[in-house]
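# okay, predicted coordinates and the sequence, questions at the end:
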Amino acid sequence: MFGNAWVFGNAEVFGNAWVFGNAEVSGNARVFGNAEVKKNDDYMVVGGAGRYNRFTTFFKCRDKTIKVVCGCFFGTIIEFRAKVKETHKGNKHEKVYLAMADMVELQLDNDDK
C-alpha cells in the first residue's frame, strides 16, 4: 500500500496485491493475488447476495483480468461464471451470481466510455 491509498474496516489486502494512488479498500473486501487497485473503481464488493448472503469481492489484476473471491472460491470472473453455472444450475442463486458478474464487468471495464 502506498501513495494516498487507505485500507480500513474489515478489509484485507495481502499476497502480491498492490493498493495505491487514491484507492480506498474498505468494508469486507478481500484483495490479494496479483491485484492492482489504484483507484476506487478497480474493485467492487457485493454483499448480502447468493446462497449464503456473503460478501463477494471482484478486483482488477495487473494482467487486466478480473478476479473473484466468494467464500472458498478464488479465480477469474470467467471461472466464477462456470462454477456458478455448475453449482447453481437453474436456480435463483445462479441468476443472482451471474447478474453480479454482469454488473461488475460493466463497472470495472477498462474502457472508460
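Looks like it came in fine.

# CA only for contacts and neighbour counts going forward, please
Will do.

# pull the number of nearby residues for L106.
11 (other C-alpha atoms under 10 Å).

# for this protein, just list every one of the helices.
For the chain, the helices defined by DSSP state H occupy 77-87, 92-108.

# identify whichever of the ones you listed lies nearest to V45.
Ranking those by distance to V45, with C-alpha to C-alpha as the measure, places helix 92-108 first at 9.1 Å.

# let's bring in a second one:
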Amino acid sequence: MSRRISWISKRNVFMFKQISLPRADQPQTVLINVDGREISVTVGQSLATALLGAGIVPFRHTAVSGAPRAPLCLMGVCFDCLVEVDGSQNVQSCMVEVREGMRVRLPSGSRHVGVQS
C-alpha cells in the first residue's frame, strides 16, 4: 500500500519531502563514519535521527557556557544539529539523508572567524 502524506501548494510544489524507503531488494542499512566510528543506520533516515538513534548526544557544546546541544526541531529551523559532513562544515544534519560511506565529524571547541587583511 502506497500512501503519500504531503501537502501541495497552489503552485504544485511539495512542502514536505517524502521519505524514500528502500525496496525489498535494496540494502536496509548503510554504514556511516562518525568521528572515526563506523555506525550502521537505516536507509531513508535523516542524519540527525540516525545519530540520535545511535545514542550520539550531544552533537555540540555552546561556545560561551559549554552547554550541551542536540537537535531540537528536526526541520531545519533551530540549527542545533550542525555537523561536518564529508568535509563540509555547518551542515544541518536534520536536512540530510544518510548515505553509504558518509563521513561525519561532530564540532568541538569554539568557532573562530578568520579576518583577512
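Arrived safely, thanks for sending. If you're wondering where the values come from, they're calculated on a predicted model, not measured in any experiment.

# what's the TM-score here?
Once superposed, chain against chain, the TM-score is 0.26 (TM-score structural alignment, normalised by the length of structure 1); 52 aligned residues with a C-alpha RMSD of 4.5 Å.

# out of the helices of structure 1, flag the one nearest I66 of structure 1.
Checked against C-alpha to C-alpha, the stretch from these lying closest is helix 77-87, at 5.7 Å.

# buried set for that closest one?
Under the neighbour-count criterion of 16 or more other C-alpha atoms under 10 Å, helix 77-87 of structure 1 has 77, 80-81, 84-85 buried.

# was I right to think V85 of structure 2 contacts Q92?
No - using C-alpha atoms under 8 Å, V85 of structure 2 is not in contact with Q92; the gap is 9.3 Å.

# which one's more surrounded, the two?
Q92 (23 against 20).

# how many neighbours does the nearest residue to the more buried one once chain neighbours are set aside have?
Sequence neighbours aside, L82 is the residue nearest to Q92 of structure 2 in space, at 4.8 Å (criterion: C-alpha to C-alpha, 6 or more residues apart in numbering). Burial of L82 of structure 2 is recorded as 23 neighbouring residues (other C-alpha under 10 Å).
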